[in-house]
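S.K.: Quick one: sequence plus predicted model below, questions after.
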Amino acid sequence: MINGWPETFLAGIQTLNQILTAGIAITAFSLFLYALSFNLRDRVARSFAIILLCVVVVFTAESLQDSTVSIRTLDLLLRAQWFGIIFLPAAYLHLSDALLVTAGRPSRGRRRLAVRAIYAVSAGFIILLAFGYLLGPIVPDGKPAPYLQRTGWTEVFTAFYISALVWAGINFARAYNLMLTRSGRRRMLYLMAGATAPALGSYPYLLFGYSLAAQHQYLFWSAATIINALVGALVIVMAYAVAFFGVSWPDRVIKSRLFKWIMRGPVTASAALALMTVVRRGGELLGVPYSAFVPFTMVATVLLMEHTITFAAPVWERWLFFGRDRNELELLQNIEERLLTQSDLQQFLEAVLAAVRDHLQSPAAFVAALDDETLFPIVVGGNRSLLDQEGLTKALDHVNGDTRREFLWGNFWVLPLHRQRRPDMDRDELPPLLGLLGVARRDENQRMENDQRNALWLLADRAAVALEDRQLQQRVFRSLADLQPQVELIQRMRAAGR
């Protein structure tokens, strides 16, 4: 074991590199779906989605390569990997052109033609790849890993790759200098830093076939592992910068949504994959090719991560994204969680009426709301034919000044539902009437016991609270309806200014 430690160390580096490669593929694919879902209308986001798709192709093909696949499959994966590498320069130039347009330097046709020409050249290299001119046959026992033999066209592509990335870098710098605001320069700086990720990630594959990589395998795999770790972080930085382009949401919403997306997608999947790989490799070292702990580890990791994210999300949102507006945003969150819609109110009142009817063995019951001196039933339980809905408003004539006294109206016990008394009200001031709770008697001789009356009034108080919340929330909905057009206009102007 001690004598073979260099081989063990190299195998450990390669395993870590495989985990990072798969993690980058998962992260890039997740962020690609994010771009497709939320801000694909923006030109910057569309060009960034193309870069992410190239990264997905490169790192997915790389992560599928291991000693268990056949030579033919390995050759196919290596050529698919180069499909993503070939289109990266064109996608970079496309993104840089979109950034210049966003920064106030629109194309007069020349940059647009240049971008199309670069895509056409990339398509030409794809044709060369398909016919075996860009890369030769596979070297299955090549060092530091199996690779496709280099040809003269490979050197031409390398020069094209470097030239296009330098051109795109110049455009990035121009866009940065055109930014006038501090926030614009900061996001452009994030974007420029993150834009180095795909270029760094594809660089090791351009070295395959050179003697330098074959002679210094430890250096090569160590550098590849470090680069992959940087690529994973920088891709997220780049996605963060692009997420603000072309969307009308506030910054805190963008940050929170992207952070939650990354935690539930790439972080959870990468953690499950990493632990599965460790468990599987540990089983192989112990002489067990397949371990039942592999699927158990995957399921347990996903469940624990989702559980943790669900409970931690409100905490990190308050501390990372709310800022000085924490109290206002927490109030809005509480309103959203506790708001009673019409369906929620009806379900609650139906439950109250069910408890009332069960308690008094009543054939029917109703809750009516008072709007503009007119009563109309919100919920009716039991036999509806017992309720005279047209003459229901006449029941208001029987309401006296006692807020805790029921009265008879036809065959119904009727309980007035008042608002809760506020501390600033006078002692003899009567709280406003909200509505009525009616309970049908089984027969004319039925009487209520004290316990039944107390229980009935307890349920009536719950119905009164629900009606009071209904009135308050109707005001909130009307205010939001009046405010929504102005908010949408402001958000559209905000999106146009990004």
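M.R.: Nice, thanks for sending it over.

S.K.: rest of the way, CA atoms for contacts and neighbours
M.R.: Fine.

S.K.: And the helices in the stretch 51-200 of the chain?
M.R.: 71-102, 110-130, 152-178, 182-206 (DSSP state H, counting those that start in this stretch).

S.K.: Determine the set of other helices and strands touching the first one.
M.R.: Here helix 71-102 is seen to pack against helix 43-63, helix 110-130, strand 147-150, helix 152-178, helix 182-206 when contacts are counted using 3 or more C-alpha pairs under 8 Å, 6 or more residues apart in numbering; DSSP states H and E.

S.K.: of these, which approaches Phe348 most closely?
M.R.: With distances scored as C-alpha to C-alpha, the stretch of the helices and strands packed on helix 71-102 nearest to Phe348 is helix 43-63 (45.1 Å).

S.K.: just how off-centre is that closest one within its chain?
M.R.: Relative to the chain's own centre, helix 43-63 is displaced by 19 Å; criterion: C-alpha atoms, centre = their mean, to the nearest Å.

S.K.: what comes into contact with it?
M.R.: 18, 21-22, 24-26, 28-29, 31-32, 35-36, 39-40, 77-78, 80-85, 87-88, 91-92, 94-95, 98-99, 198, 202, 242-243, 245-246 (C-alpha atoms under 8 Å, 6 or more residues apart in numbering).

S.K.: that older thread, most tightly surrounded among the helices and strands packed on helix 71-102?
M.R.: helix 43-63 (a mean of 23; mean count of other C-alpha atoms under 10 Å).

S.K.: sorry, back to before: kindly write the PyMOL command that selects the buried subset of the contacts of helix 43-63.
M.R.: Buried residues among the contacts of helix 43-63 (16 or more other C-alpha atoms under 10 Å), as a PyMOL selection:
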select buried, resi 18+21+22+24+25+26+28+29+31+32+35+39+40+77+78+80+81+82+83+84+85+87+88+91+92+94+95+98+99+198+202+242+243+245+246
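
S.K.: Comparison target below:
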Amino acid sequence: MVTTSLVAACAILHLFLASADAIVAFSLLVYVATHTPRNTATISFSVVAFLVAAMWLGEAGHVSARSADTQSLREAVFWLHVQAVGLALLPAAYIHFSDMLLRSTGSLSTGRRVVVVVAYITGAAWLALMLLTDTVMAGPVLTVWGSHFQTGTLYPAYVVYSVTLTLWSLYNFFRARHRCLTTSLRRRMGYLSFTFVVPALGFIPYLLAALMLTAVPEPLLVLFPLAGSIGVVPMIVVLAYIVSYQGVFLPDRVVKQSLINYLLRGPFLGVVVTFLVIAIPRLGHVLDLFSDRFLIFAVVFIIVVLQAALDRLRPFINRLIYQDEEIVWLEELNQRLLTSADLNELLNNTLIAVCEVLRVRSGFIAVPDRRTGGYSLQAVVGPIAKARSFLEQDGIKTLAMISQQGAGEGNGNNGYPLASDGYWLFPLAGQGDEPPGVLAAEKPQQRPDLSAEEMEIVQVLVDRASIAVEDVQLQRSIVQTLKGVAPEIEQVQQWGSQLRFASPSALAQLEADPLYTPEFHRAVRDALSHYWGGPKLTGNPLLNLRVVQAALPENNNNPSQALRAVLRQSVETLRPADDRDPMANEWILYNILRMRFLQGKRVKEIVQELAMSESDFYRKERAAIREVARALATIERGYMNTQGEGGRS
């Protein structure tokens, strides 16, 4: 009785592990396909993940057939064919992935590449034999853990083939670890090798189980397929972890956080739901419960509870990932920043509250406009034409006077509004010489003054609006500074992503590809300065870019003309989509590039046309060239990813 219960428990555990293996493998296949650029590492991993998912999905399907009726056996045959895809090709995929690891460490071998090709061809032949004949896999037979395939005359040869390639792959993993020179890379390769050992060695008894269906007692026989399903999840997770870094221009912490969050919200949730689907019907049968009805509520309950729990645990998970309070604070920064839309909503709500307190129907908030030297509307309640008329006519002089008075101490404006042209005017308090704006509320003619209570409430609201406007202005200046250094930060991340393995091929790419050199921005500046011809264009290292090489046929095979076309494309990508504000910073940068380089105008002509000083022009010109370099790098990486060459190890 005890033996029977243990066998049943092992059978259920095997079904659960096979299902979990398929779920996690498929989920990580989707993750790598959507979060990493296409390169040799991601392609080889995707093949492994697909075949692992197919193998264990087929296993979970056919072991569920527990009766000898025709329908159950027909379903078992279908799932056996699904599993055959993984069984036939997975050894070749393992040898392919191990070869990719060795090549990433600088060990290049034509012989290994030939072995990979031959392995896939042989695997395809085994798959054809499994699907079309009974020489390798015969029909299903009922076992103590469900159904399992029977063996054909060629099955022993297939076992030898699979075991040989699997052990060879394991040997390549250890060779790749041995070739790593630094402690951190050896540790990563050690994780990868160790996690591959368990499923690789477990795969062998799984293959042998079909040969021992009648030769081994049932309590021992059930352990053979169970051994094959143990360790697959850790292996595929670590493989995805290693591959996620390949060709991704992001810091390690960002990649790690993205993968962990995906694992928790996707595969982990799917595995928990699978456990409920497997366990509850069997538990309901034992306890005589209505398991189907209970299963629905249990699945919904666990989905909701797990999502809420993960939200609450996210700060703790981030601290475990980063172990740096500064990074945790930066992660939460997006919730604290005020966008332009947030500021408009806050000012609108403040203005509405002021109007309600004063029992008036209209008002506005205006802030200085550096382009025109006047004021622009930031929030309006009531007729907008009236507010614009006030700013355009007499009101502008009053606002200028308020600005001057606001610069002095104890001028009497803070807390005591100035009445002008039917408005009460409240200057927003700021730390500079000039108030960051003004709040105006309609002044009814029959109300000469405000009560002390009204003034106190309004002043609190005005102070809040003042803080918000000044903080957003400061935030915008910080964002502009960050945009200026963004290309350099991105380039540093690119260099880091190329040096994860001590690979001579990776170092050779760094030396040959101008995209990964510190002189990249200088090369862009030189090419633009000689845009219409000159040695800085004809001898520019940007001519080696892949996107420039690809543009040669369209430009009469003229390298200088091809580079000129790519630079023009990079400049045009910076053209703003919104043309409502021609004096916006984005338009100024674009117009500087267009007039200075594409049209070849002189600096004096440009500063007159754009109404700026020469010092301001040169400062913005440097920022514009940085944006061109960033756009060109984006175009190059996009072309590399399209061609399957991005981030090659």
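M.R.: Arrived safely, thanks for sending. Here the structure is a predicted model, which is why all the values come from computation and not from measurement.

S.K.: Make a markdown table out of the helices of the stretch 51-200 of the first structure and add distance to Asp469 of the first structure.
M.R.: Output for those, formatted as a markdown table (distance: least, C-alpha to C-alpha, whole Å):
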| stretch | distance to Asp469 of the first structure |
| --- | --- |
| helix 71-102 | 47 |
| helix 110-130 | 58 |
| helix 152-178 | 52 |
| helix 182-206 | 42 |
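
S.K.: To Val352 of the first structure, which of those helices lies closest?
M.R.: helix 182-206 (53.8 Å).

S.K.: mean per-residue distance, that closest one to the second structure?
M.R.: When the second structure is overlaid, helix 182-206 of the first structure sits 2.6 Å from its aligned residues on average, using mean C-alpha distance after the TM-score superposition for the first structure.

S.K.: So which bits of whichever helix or strand comes after that helix are buried?
M.R.: As assigned by DSSP states H and E, the chain's next helix or strand after helix 182-206 of the first structure is helix 211-215. For helix 211-215 of the first structure, the neighbour count (16+ other C-alpha under 10 Å) marks Ala213, Ala214 as buried.

S.K.: Helix 211-215 of the first structure vs the second structure, mean deviation?
M.R.: Looks like 4.5 Å for helix 211-215 of the first structure (mean C-alpha distance after the TM-score superposition for the first structure).

S.K.: Checking the residue of the second structure positioned farthest from its centre next. Helix, strand or coil?
M.R.: The centre of the second structure is farthest from one residue, Gln446, which by C-alpha atoms, centre = their mean lies 60.4 Å away. Put simply, Gln446 of the second structure is coil when judged by DSSP: H, G, I helix; E, B strand; the rest coil.

S.K.: how close does it get to Pro417 of the second structure?
M.R.: Distance of Gln446 of the second structure to Pro417 of the second structure, computed by C-alpha to C-alpha, to the nearest Å: 16 Å.

S.K.: cool, and Gln71 of the second structure?
M.R.: 86 Å.

S.K.: of those two, who's got more company?
M.R.: Per other C-alpha atoms under 10 Å, whichever of Gln71 of the second structure and Pro417 has more neighbours is Pro417, with 20 against 11.

S.K.: Could you double-check that the more buried one lies in contact with Trp424?
M.R.: Yes. In this structure, Pro417 of the second structure is within contact of Trp424 by C-alpha atoms under 8 Å, at 5.6 Å.

S.K.: Which residue in the second structure aligns with Ile162 of the first structure?
M.R.: Alignment note: Ile162 of the first structure maps to Val163 in the second structure; criterion TM-score structural alignment.

S.K.: so who does Leu74 of the first structure touch?
M.R.: Neighbour list for Leu74 of the first structure: Gln65 [criterion: C-alpha under 8 Å, 6+ apart].

S.K.: Mind listing residues that contact stretch 19-30 of the first structure?
M.R.: Contacts for stretch 19-30 of the first structure (C-alpha under 8 Å, 6+ apart): 52-53, 55-60, 62-63, 225, 228-229, 231-232, 235-236, 262, 265-267, 269-270, 273-274, 277.

S.K.: what do you get if the cut-off is 7 Å, keeping everything else the same?
M.R.: Defining contact as C-alpha atoms under 7 Å, 6 or more residues apart in numbering, one finds that stretch 19-30 of the first structure is touched by 52, 55-56, 59-60, 63, 228-229, 232, 265-266, 270, 274.

S.K.: Kindly report the same for stretch 132-149 of the first structure.
M.R.: Contacts of stretch 132-149 of the first structure with the rest of the structure, by C-alpha under 7 Å, 6+ apart, involve 71, 75, 125, 128-129, 150-151, 153-154, 208-209, 213-214, 217.
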